[in-house]
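**Q** After the sequence you'll find the predicted model.
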Amino acid sequence: MSANLKPGSQVNTAQNPEKTKVLILGGTGEMGQWFTRFFKERGYEVTVWGKSGKTEVARKLEVPFASDLEEAVPESDIVIVSVPISVTEETIAEIAPKMKAGSLLMDFTSIKVKPVEAMRKFAPSGVEILGTHPMFGPTIPTIRGQTVILVPVKGRSEKWFPVIKELFEEGGAHVEITTAAEHDRLVSVVQGLTHFAYITIGTTIDRLDFDIKKSKKFVSPVYDIMLDFVGRILGQNPYLYALIQMENTGVLEVHEAFIKECEELSRLVRAHDEESFVKKMKAAARKYGDTAHALRKSDKLINSRITEYETILNSVGKVCGFFHIYSGKIHVGTLEKAGLDEIVLTKLVSKGTSLHIKNKFVKLKLENLRMLSESELWKWRKENLEHSTRDISVLIPKGADPVVILNAINTNKQLAACEISDMYKGINLGDHKRTNREYCKENWEDYKGNWGDYKGNWDNYKKFNLIGTKKEREETKRLGVTYRITVFGDCNASSVEADVTSLLCGLGCRIREKNLKQKGKPETERKI
C-alpha cells in the first residue's frame, strides 16, 4: 500500500494480503506470537516488536523484529497493540500519531472503553481504528470455533472493518460486534466474575491447606473438570488476570454482588434454612433459563473424557498416534501402557530415524495429547514409514471387474496403497486350429534365412498346441491382472501378502504359476 494513500481511498489488502504489512506491538508475547502466526499463515507480511527486545522470538517465528518504531510504524498498513492493559493507552498515544493515512490501528486488550477512546483521540483522522478482543488464550491451537469481539467506531472503521471481519470468519471464528461500553459490561461477568470465582476457589484451597492430589482419589466428574479450570486460570500470567479485574470499572460491582450472594447462602446454610436455600437456587435456575441444555452440554463434556480414556485403554497393544497439543509433534507407536495421567509408547521408526531410536519407549502426559483419528494415523504411517511392495499376478474370473477386486483389496488396513500395475489378455486360442503349413506360410517371409528365430517361434507354436482340453483353453481366455500392494512398514509384508492372496482366491481368482514359484525364493523387498 502506498505511503501517501489519501483518507477515504479504497483499501485492496483483502485481495492482496501478501502486500499488507502488519506490525504487532507486543508480538513477542504469547498472544502476539499467536497472531503473528495467524497473519503470517494467511500471507501477510508481519513484523513484531516487544519492549523486552526478544529478537530470538522473532527469529523463531521467522519474521523481522522492529528495532526502530519510528520507521516501522509509518510503513505499516495494520498496527496491532497487544501489550499489557496497564500500558495500552500510553502505547497508543505514542504510536498512533506516527501512522500513515489509510492504515488501521487495532487493540487486543480485554477491556474496550479506554483503549477505543485512546485510539479515537490519538490516531489521525485518516487512520481507521477497530477495537478487538479475541476471547481465547494462546494455548488454543486454532481460531476455528472461537469468538472474536469487534468494536467498530462510526466514521472510523468503514474500510477495514469488513476486511478484518472476513479474515476472522474465513478462519472459522465467530465474530460478535458490539460497542465498547456494552463489551465492558458483559465482560465484567464473562471474564471478571468467572476468573474471580475460580481464583477464589484456588485461594480457598490454599487457605484450607487442602490436599488436591489426595482428593483426586475421590473425584467426581464435575469436581475433576472444575479443578482443571481452576488450575488453568492459576497456571497463567497472574499480572494479566490482576489487570482484567482491576482495569474494568464494572468488575467491582460484580464482586460486590458475588460476595453478598456468598454471604447470604452461607447464612442460610448455618441457619439450616433449607426452604430458603431451595427457593434461592430455583430462582437462579429460572434466571439461567435452559438448564436442561446446560446439563446435556456438560454431560457431553464429561462423556467425551470418559470415551477418550476408554478408547485409549482399548488400544493398548495396538499402533496408535497422539498429537502433542503444545509442541505440535506427533508420536506414533505401539501403546504399551495407559494410566490415568500418562501413556507409554514404543515409538515406530520413521524414515531417516537413527537406529538407536528403534524400540524407544516414551512417556507422555495425557493432558497434553489428542489421539489421532484412524484417517490421521493412516496418513502419518503412509508419509513417514518405509514400506514394502509386492506384486501379485492373477487370472480373474470371466466377466469380473478388476477395479472392483482392487477396491476389495484396499479394505485391508495394513496396506498403504494398492494399484493395478499390469493387465493382459490370455492367448488367442483360435490360432491352435491352424496347420503347420499355414503357420509356416504366414511367417516364412519374416523368418527365412534366420532359422534360429523361426525355430524358436515354431517351438512356441508347438507348446501352444499342447493346450488340448477345453478347460485349459478357457483358462487362457481369462484376463490377467497384476496387483501391486504397498505394505505399511510396521507390518509383516509376507503375512499381508498371504492375506491378500487368500482374498483373491476367495474371489475366484487364479494365482499365476509365476507368482507361486516366487514364494520359495528369498524375500526381496523394494523400499519406498
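**A** It's in.
**Q** switch to C-alpha atoms for all contacts and neighbour counts from now on
**A** Will do.
**Q** measure R390 to F161 for me?
**A** Distance, R390 to F161, using C-alpha to C-alpha, to the nearest Å: 58 Å.
**Q** go on, E30?
**A** Separation of E30 from F161 (C-alpha to C-alpha) stands at 25 Å.
**Q** So if I had to pick from the two, which one is more boxed in?
**A** Neighbour comparison, E30 and F161: the larger count goes to F161, with 20 against 14 (by other C-alpha atoms under 10 Å).
**Q** Can you give me the neighbour number for T88?
**A** By other C-alpha under 10 Å, 20 other residues sit near T88.
**Q** swap in I405?
**A** With other C-alpha under 10 Å as criterion, I405 counts 16.
**Q** got the contact list for the strand or helix carrying it?
**A** Using DSSP states H and E, I405 falls within helix 402-409. Residues from elsewhere that reach helix 402-409 (C-alpha atoms under 8 Å, 6 or more residues apart in numbering): 396, 418-420, 481, 483, 500, 503-504, 507.
**Q** ok, second structure coming up, stack it against the first:
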Amino acid sequence: MLVGVYGLGRFGAFWADCLSARHTVLGYSRNPKRKTGPSVTRVDEATVLECDVLFLCVAISALEDVLLRIRRRISADSVVIDTCSVKVYPIRLMDSILPPSVSLIGTHPMFGPDSGKSGIDGLPLVFCPVRTPEETAAFWRSEFGNMGLDVRDIGPHDHDREAAYTQGITHFMGRVLDDLRLEPSAIGTLGYHKLLEIIEQTCNDPFQLFLDLQRYNPYTGEMREKLEQSIKKMQEQLGAGSEQSWLDRPISGS
C-alpha cells in the first residue's frame, strides 16, 4: 500500500515520518526546502495523488482550495484522511467536494512534533469515519492502534465542542501570555514555569494554526466569551482599585 502525505509543514513532515515506520510513504510539499526523514520519498503533486491512501496535512484555512485542486486528479477508489485540528468544517468540505467513490476518514492526531518528540505511544488520535466502507474504517482504526496510538471514536461536533475547551483554550491562553512578554525568573514558582512551557509549546506552532483553531471551530467563540466573563467576574470580586486601597490607608499607631 502506498501512503501519500500532502503537505509537509511542521506537522506533516512529522506525521510522514511516523507513518513511514509501517508504510511506504510518499510526501509532497509546494516548498522544496521542507525537510523530511530519510524514509519518506519526496515526489511531485501528480505522483502523491496516485497513492492508495492520501493524508491531507495542510492548514485548515487552505483545505478548501486544496480539495478543489485535487478532486478531479485523485484515484477514484482512494482513501482520503484529513488531520485537521477541527472536524466539523473539514469533514463537511471533503464530503461536499470530493467524488462519491472516494472514501473519507476524519482524524485529529492530538499531538505534534513537540508533544510527540519522545514517541507517540499512548497519545490520542480522534477517529471520525465519514464516508467509508466499514472494513476500511476498521483497518485504519486497527492500524493507528498498531502505531501505539490511543484511538478515540468521536463525532465531529463532539470533538469540536471538547477541543474548544482543551486545545482551543490552551492555544488562546498561550498567545495571551506570550503577549505579556513574560520572562524566566529565578524566583518563579513551579506553576509559573508551567505557564512558560505553555507559551513555548503553543507559540512553536505557526500563528496560522492559532487563527484557524479559533476561526474554524464552531465552539471556540463560546469558549472565549465564557473566558472573558470569568475574567470579568474575578476582577469584580477583587473590587475596583483594591490594589491601592491598603497602600493609601493610614496604619494604626503611626
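**A** Yep, it's here. The structure displayed is predicted, hence computed values, not measured ones.
**Q** Switch the contacts of helix 402-409 of the first structure over to JSON lines; also include neighbour count.
**A** Formatted as JSON lines, these follow (neighbours: other C-alpha atoms under 10 Å):
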{"residue": "I396", "neighbour count": "22"}
{"residue": "C418", "neighbour count": "20"}
{"residue": "E419", "neighbour count": "16"}
{"residue": "I420", "neighbour count": "16"}
{"residue": "V481", "neighbour count": "22"}
{"residue": "Y483", "neighbour count": "22"}
{"residue": "V500", "neighbour count": "20"}
{"residue": "L503", "neighbour count": "16"}
{"residue": "L504", "neighbour count": "21"}
{"residue": "L507", "neighbour count": "14"}
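**Q** So which of these sit within helices?
**A** 500, 503-504 (DSSP state H).
**Q** now K470 of the first structure: how far from E513 of the first structure?
**A** Counting by C-alpha to C-alpha - K470 of the first structure and E513 of the first structure are separated by 19 Å.
**Q** how about the helices in the second structure?
**A** With DSSP H as the criterion, the second structure has helices at 10-19, 45-48, 63-70, 88-97, 134-146, 156-163, 169-179, 190-203, 207-215, 220-238, 242-248.
**Q** Where in the first structure does the fourth one align, residue-wise?
**A** Residues 113-122 of the first structure are matched to helix 88-97 of the second structure when aligned by TM-score structural alignment.
**Q** Tell me roughly how far that stretch lies from the second structure on average.
**A** Once fitted to the second structure, stretch 113-122 of the first structure is off its aligned match by 1.4 Å on average (mean C-alpha distance after the TM-score superposition for the first structure).
**Q** can you list contacts of that stretch?
**A** With C-alpha under 8 Å, 6+ apart as the test, stretch 113-122 of the first structure has contacts from 88-89, 92-93, 96-97, 105, 107, 109, 129-131, 180-181, 184.
**Q** Next: stretch 183-193 of the second structure.
**A** Stretch 183-193 of the second structure is contacted by residues L196 when judged by C-alpha under 8 Å, 6+ apart.
**Q** what's the span of that stretch, first residue to last?
**A** 10 Å.
**Q** Quick one: distance of it to the chain centre.
**A** Taking C-alpha atoms, centre = their mean, to the nearest Å, one finds the center of stretch 183-193 of the second structure at 28 Å from the center of the full chain.
**Q** still on that earlier bit, tabulate the ones in helices among the contacts of helix 402-409 of the first structure (CSV), appending distance to E342 of the first structure.
**A** Shown next, in CSV, are these (distance: C-alpha to C-alpha, whole Å):
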residue, distance to E342 of the first structure
V500, 37
L503, 40
L504, 43
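**Q** ok, so of those residues, who is nearest E445 of the first structure?
**A** L504 (44.5 Å; C-alpha to C-alpha).
**Q** can you pull the contacts of that closest one?
**A** Contacts for L504 of the first structure (C-alpha under 8 Å, 6+ apart) come out as 405, 510.
**Q** Next one: it from T389 of the first structure, what distance?
**A** 17 Å.
**Q** quick one: A66 of the first structure and V46 touch, right?
**A** No: with contact defined as C-alpha atoms under 8 Å, A66 of the first structure does not count as touching V46 (10.1 Å).
**Q** Neighbour count: the two, which is higher?
**A** Set A66 of the first structure next to V46 and count neighbours by other C-alpha under 10 Å: V46 wins out with 27 against 21.
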